[in-house]
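*Asks:* all I have is the shape, not the residue letters:
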């Protein structure tokens, strides 16, 4: 999920200096005009830093919480202030982590899903989590995730001749 491998060694080193969400935000502001590719990397680093702080016990749980923090990054970009992904967190509280993923994936596309994709954070959707961790989900959930992502890809290329 980490796309830092596409960065130059110098850019990867820059990312390694970012230790907090606030560091990542300030870095993105500072380089945004000159290096837009580093804005995406800083957003991804922000998600990574927050998930690392949770000390989660499995790759699947890290993947799930990465989505929550990516949603919060997207909310910050959209509204210009830090807000929690309250609806997502409530669904996790009520249904558990896996139940929340299944519930969200079975719903029609959401504003959050589209916003994450538009910001280059499409790997941080519950649909992408399901496809990376298919062994943990039923076939109908996997199929729903695949349909939503395929439809999204189709809409990306619809205007391209």
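*Replies:* Yes, it's here. All figures in this text were calculated on a predicted structure; none of them were measured in a lab.
*Asks:* CA atoms for contacts and neighbours, from now on please.
*Replies:* Will do.
*Asks:* in the protein, which spans are helices?
*Replies:* With DSSP state H, the ranges of helices along the chain come out as 9-16, 21-31, 36-53, 59-79, 86-106, 111-118, 126-132, 139-157.
*Asks:* pasting the second one now:
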């Protein structure tokens, strides 16, 4: 059987069809890779590196959440705040919150800690306050994420 490579796709709708077929046929790894490719495509539309990584992370979390729920799922609060303040401020504010986001838990559960907002902050720590960077590191460590797992 000839299994297509999701990395060769540029159309999210075609990826969603491939993903649906992969799920139906029991190819969970292929479905997983389709979700990640959809997120990469969404992020690629951004010129700023922090915005690009933020959108990739957000779409990946939404795709995983949608697959688990069996319906389209949007992280509406995050999207609304992003429209108001942008990715860098949103990420800094998220780091200062006590709890981790739904997206964080979803991404870590799927072995993609490098896509979390916390990982983005650590990769671009020169763009964030020391407090935000330390909070990001603590959240990752508290959830058993090794710092070697967050490199892009």
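*Replies:* Perfect, I can see it now. Given the structure is predicted, the values throughout are model-derived calculations rather than measurements.
*Asks:* TM-score for the pair, please.
*Replies:* The TM-score (TM-score structural alignment, normalised by the length of the second structure) is 0.80; 142 aligned residues with a Cα RMSD of 2.2 Å.
*Asks:* rewinding a little: highest average neighbour count across the helices of the first structure?
*Replies:* Most buried of those by mean neighbour count (mean count of other Cα atoms under 10 Å) is helix 126-132; its value is a mean of 22.
*Asks:* which residues touch that helix?
*Replies:* By Cα atoms under 8 Å, 6 or more residues apart in numbering, the residues outside helix 126-132 of the first structure that reach it are 60, 63-64, 67, 101, 104-105, 122-123, 136-137, 141-142, 145-146, 148-149.
*Asks:* mind running it again at 6 Å?
*Replies:* The contact list for helix 126-132 of the first structure, computed with Cα atoms under 6 Å, 6 or more residues apart in numbering, reads 101, 105, 145.
*Asks:* in the second structure, point out the residues matching it.
*Replies:* Alignment note (TM-score structural alignment): helix 126-132 of the first structure is matched to residues 117-123 of the second structure.
*Asks:* how near is the counterpart of residue 16 of the first structure in the second structure to residue 145 of the second structure?
*Replies:* Aligned counterpart of residue 16 of the first structure in the second structure: residue 7 (TM-score structural alignment). From residue 7 of the second structure across to residue 145 of the second structure, the span is 26 Å (Cα to Cα, to the nearest Å).
*Asks:* next: residue 14 of the second structure.
*Replies:* As defined by Cα to Cα, residue 14 of the second structure lies at a distance of 33 Å from residue 145 of the second structure.
*Asks:* ok, whatever residue of the second structure lines up with residue 99 of the first structure - contacts?
*Replies:* Applying TM-score structural alignment, one finds that residue 99 of the first structure aligns to residue 89 in the second structure. Residues near residue 89 of the second structure by Cα under 6 Å, 6+ apart: none.
*Asks:* let's see 10 Å
*Replies:* Neighbouring residues of residue 89 of the second structure by Cα atoms under 10 Å, 6 or more residues apart in numbering: 81-82, 95, 128.
*Asks:* picking that back up, can you list the contacts of helix 126-132 of the first structure in JSON lines and add distance to residue 83 of the first structure?
*Replies:* Shown next, in JSON lines, are the contacts of helix 126-132 of the first structure (distance: Cα to Cα, whole Å):
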{"residue": "101", "distance to residue 83 of the first structure": "21"}
{"residue": "105", "distance to residue 83 of the first structure": "22"}
{"residue": "145", "distance to residue 83 of the first structure": "26"}
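*Asks:* rewinding a little: now the match of helix 126-132 of the first structure on the first structure. Mean distance?
*Replies:* In the superposition with the first structure, the average deviation recorded for stretch 117-123 of the second structure is 0.7 Å (mean Cα distance after the TM-score superposition for the first structure).
*Asks:* center of the first structure - which residue?
*Replies:* The C-alpha lying nearest the average C-alpha coordinate of the first structure belongs to residue 124 (Cα atoms, centre = their mean; 2.4 Å).
*Asks:* so how far is residue 31 of the first structure from that residue?
*Replies:* Distance, residue 124 of the first structure to residue 31 of the first structure, using Cα to Cα: 23 Å.
*Asks:* cool, and residue 69 of the first structure?
*Replies:* 22 Å.
*Asks:* same deal with residue 127 of the first structure?
*Replies:* Separation of residue 127 of the first structure from residue 31 of the first structure (Cα to Cα): 30 Å.
*Asks:* same deal with residue 106 of the first structure?
*Replies:* Between residue 106 of the first structure and residue 31 of the first structure the computed distance is 38 Å (Cα to Cα).
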